[in-house]
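Visitor: Curious how this folds, go ahead:
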Amino acid sequence: MSSQCGKLYVVATPIGNLADFSFRAVDVLKEVDLIAAEDTRHVRMLLQHYGIANRLVSLHQHNEETASAGLLEKIRGGLDIALVSDAGTPLLSDPGMPLVRMAKDAGIEVSPIPGACALIAALSAAGLPVSRFIFEGFLPRTSSSRKTFFKERLNCESTWVFYESSHRILDALKDMSEILQADRQLVIAREITKLHETIVKRRLDEMLELVESDENMRKGEFVVIVEGAVIDKNNQALSAEHLSVLKILLNECSVKTAASLAAEITGAKKKVLYQAALEMMGKVKG
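Guide: The predicted structure follows:
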């Protein structure tokens, strides 16, 4: 790579409070040759607040494949470019992945300028375990797809997190309540760092009631954090869901295979599932 090659900076911007912007981020945005922004009009207000007079180009989900190629050539030609999204850390449910991937593949230096991130901010104040967590981005848009999503995570023992919009948060909680137990702990963090910031921890059934009854709890931008499943490894009892999964698998597989697959899917003990499968198939000697 030529010594004349430029550099790509991935710069986190505030998610609400303009004061959540580092001195380093301001310096970088002042010094680069070009700023690639998700929405130039939105980012221009931030730049004006900090007295940054720099050239902006648009890089959003509808043009990023073609625009990224052009930006890569500019970096190859020696320009330093900063990548920003509308709010928070780029690539976290925001555009930018094609440009970063192309730059890394081309051997171009990519430097992160850390800052605000709704996901991390919410986790830090949630009061749920964060030693292991899974970030799921935005939920599917349809009810049936959301229910499938929740079923697939029914026995996930890690904390899991997703983003949701104001016009779907209530429907998402209703779908979740049909799949998860009512006592599963939930945290909703809305409008983080903004004037009406709210971070609430409740049981799932209580959270659904709160969001249904309080119109304010259906406004803003949401991070939802779900407690991981607590699975009793010593519990020999099979739930109705365990048995349902096993029954479906027995229609396609041998007893041994069905028990093994059901154990992987549900987390129940294979020996217990195998015994239940034998009973379903009427193969238990008596």
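Visitor: going forward, measure contacts and count neighbours with C-alpha atoms only.
Guide: OK.
Visitor: And L56, how far from A268?
Guide: Distance, L56 to A268, using CA to CA, to the nearest Å: 55 Å.
Visitor: Between these two, which is the more surrounded one?
Guide: Set side by side, L56 and A268 show unequal neighbour counts under other CA atoms under 10 Å, the larger going to A268 at 24 against 19.
Visitor: hang on, the more buried one packs against H242?
Guide: Yes. At 7.5 Å, A268 and H242 qualify as touching, with contact defined as CA atoms under 8 Å.
Visitor: okay, and the common contacts of those two?
Guide: A262 (CA atoms under 8 Å, 6 or more residues apart in numbering).
Visitor: Another for comparison:
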Amino acid sequence: MSVSAPESQPIGKPSFQRALEAAHAAAGGQDYPSGALYVVATPIGNLADMTLRALHVLSMVDAIACEDTRHTQQLLRAVGLHRAGNELIALHEHNEAEAAQAVIARLQEGQRVAYVSDAGTPAVSDPGARLVAATHAAGLRAVPLPGASSVICALSAAGVLGDGGFVFAGFLPAKAGERGTAMDALAQEPRAVVLLEAPHRITALADALAALGGRRVTVGRELTKQFEQIATLPCNGLPAWLAEDPQRQRGEFALVLHPAETSNAPGDDDRVLRLLLAELPLKTAVKLTAEITGQPRNALYQRALQWRDE
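Guide: Prediction:
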């Protein structure tokens, strides 16, 4: 069933009024099932990154669960929306299990509830995963509304090469011992790794990454915001880069640790692949060779096919 959005009350930036009109025109005729949780991505800094579908849904749901009610109320007002205080439900890392049950109760009554974190896509590094899991466990539907994500934003600007995918590590542990263990694992990870960090811990992270030597890292600071900064440099140069300008230590950080460069001598990957092909099926041999040597799987696969046809 299609649901028309209620008339918005413009108390925020008037520049969003046309966006709201466009949102209702573009998304108003779509289907919005009742008794569903809408997982809504919000901007990570630039308000203009709010999607039309997100604007429409946030204006028409029965309630909005959010990581910080004050922060979300400010966001809603900034985009020209107004929701009464009793329509906002606090759901954060300290009360997620309990608050999730309150949301489930609303969904079981047939209400539509949106969930937003303070910024970006919920349930990735921010709260929301327990809520979504509880929604599924109750036999209810979770509807994702994609949008801004610091993880994907950083990756898209890093220029990471290779076809091995990436690992999302998020925030490393705060305790030195646990952080050291995590860093040891990162040193052995050949794929790209996305990390998040807060300003008060960025120098500690830089010092830890410096142990990885010349492996490259892309630093994304204040992504999408006015003072956005993106730089790619060797890990062992990161502490000095941060120290050069105090401004570089401010803001939220998303970092991409580039894939480790292979140290195999020329022809070593061919030798490994030939040995494995003699004992294993082609796809398995290619997969293992890629993991051992760090070479792109597609290139190894084409090479194996060429040898088979010779």
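Visitor: TM-score for the pair, please.
Guide: These two chains, once laid on top of each other, score a TM-score of 0.77 by TM-score structural alignment, normalised by the length of the first structure; 236 aligned residues with a CA RMSD of 2.2 Å.
Visitor: Strands of the stretch 151-286 of the first structure, start to end?
Guide: Taking DSSP state E, counting those that start in this stretch, the strands of the stretch 151-286 of the first structure run over residues 159-164, 185-190, 198-203, 222-226.
Visitor: For the third one, give me the average deviation versus the second structure.
Guide: Okay, so that is strand 198-203 of the first structure. Relative to the matching residues in the second structure, strand 198-203 of the first structure has an average distance of 0.5 Å after the fit, by mean CA distance after the TM-score superposition for the first structure.
Visitor: And the last one, by the same measure?
Guide: Its matched residues in the second structure lie on average 0.7 Å from strand 222-226 of the first structure after superposition (mean CA distance after the TM-score superposition for the first structure).
Visitor: against the second structure, where does that strand fall?
Guide: Alignment of strand 222-226 of the first structure against the second structure: residues 253-257, by TM-score structural alignment.
Visitor: same thing with stretch 242-258 of the first structure?
Guide: Going by TM-score structural alignment: stretch 242-258 of the first structure matches no residues.
Visitor: Other residues contacting that stretch?
Guide: When contacts are defined by CA under 8 Å, 6+ apart, stretch 242-258 of the first structure is touched by residues 259, 261-262, 266, 268, 273-274, 276-278, 280.
Visitor: Narrow these to those that are buried.
Guide: Of the members of the contacts of stretch 242-258 of the first structure, the ones counted as buried by neighbours, 16 or more other CA atoms under 10 Å, are 259, 261-262, 266, 268, 273-274, 276-277.
Visitor: Need those residues in CSV (columns: distance to V110 of the first structure).
Guide: Written out in CSV, the entries for these read as follows (distance: CA to CA, whole Å):
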residue, distance to V110 of the first structure
A259, 48
L261, 42
A262, 44
T266, 41
A268, 44
L273, 50
Y274, 52
A276, 54
A277, 54
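Visitor: on that earlier part again, got the strands of the stretch 151-286 of the first structure as CSV, with distance to P114 of the first structure and mean neighbour count columns?
Guide: Converted to CSV, these look like this (distance: least, CA to CA, whole Å; neighbours: other CA atoms under 10 Å):
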stretch, distance to P114 of the first structure, mean neighbour count
strand 159-164, 20, 20
strand 185-190, 21, 24
strand 198-203, 23, 16
strand 222-226, 19, 24
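Visitor: So which of those strands is nearest D214 of the first structure?
Guide: strand 198-203 (12.4 Å; CA to CA).
Visitor: sorry, back to before: out of the buried ones among the contacts of stretch 242-258 of the first structure, which comes closest to S165 of the first structure?
Guide: Here the nearest of these to S165 of the first structure, counting by CA to CA, is T266; it sits at 30.0 Å.
Visitor: Wait, the closest one touches N155, no?
Guide: Yes. In this structure T266 of the first structure lies within contact range of N155 using CA under 8 Å: 6.6 Å.
Visitor: Give the equivalent position in the first structure for A157 of the second structure.
Guide: Structural alignment places A157 of the second structure opposite A125 in the first structure (criterion: TM-score structural alignment).
Visitor: Repeat that for H56 of the second structure.
Guide: When the first structure is aligned by TM-score structural alignment, the residue opposite H56 of the second structure is D27.
Visitor: Which of the helices or strands spans its match?
Guide: Of the helices and strands defined by DSSP states H and E, D27 of the first structure is found in helix 23-31.
Visitor: quick one on the thing from earlier: run a quick neighbour tally on the match of H56 of the second structure.
Guide: D27 of the first structure: 12 surrounding residues under other CA under 10 Å.
Visitor: Name the nearest residue to the equivalent of G96 of the first structure over in the second structure, sequence neighbours excluded.
Guide: In the second structure, the residue matched to G96 of the first structure (TM-score structural alignment) is G128. Spatially, and ignoring its direct neighbours in sequence, G128 of the second structure is nearest to P122 (5.5 Å; CA to CA, 6 or more residues apart in numbering).
Visitor: Tell me who's in contact with that neighbour.
Guide: Listed by CA under 8 Å, 6+ apart, the contact set of P122 of the second structure reads 39-41, 115-116, 128-129.
Visitor: Show residues contacting stretch 18-38 of the first structure.
Guide: Taking contacts as CA under 8 Å, 6+ apart, the residues outside stretch 18-38 of the first structure that touch it are 9, 11-14, 43, 46, 50, 52-60, 79-86, 95, 113, 115-116.
Visitor: do stretch 256-267 of the second structure as well
Guide: Stretch 256-267 of the second structure is touched from outside by 154-155, 158, 160-162, 189-195, 215-219, 293-295, with contacts defined as CA under 8 Å, 6+ apart.
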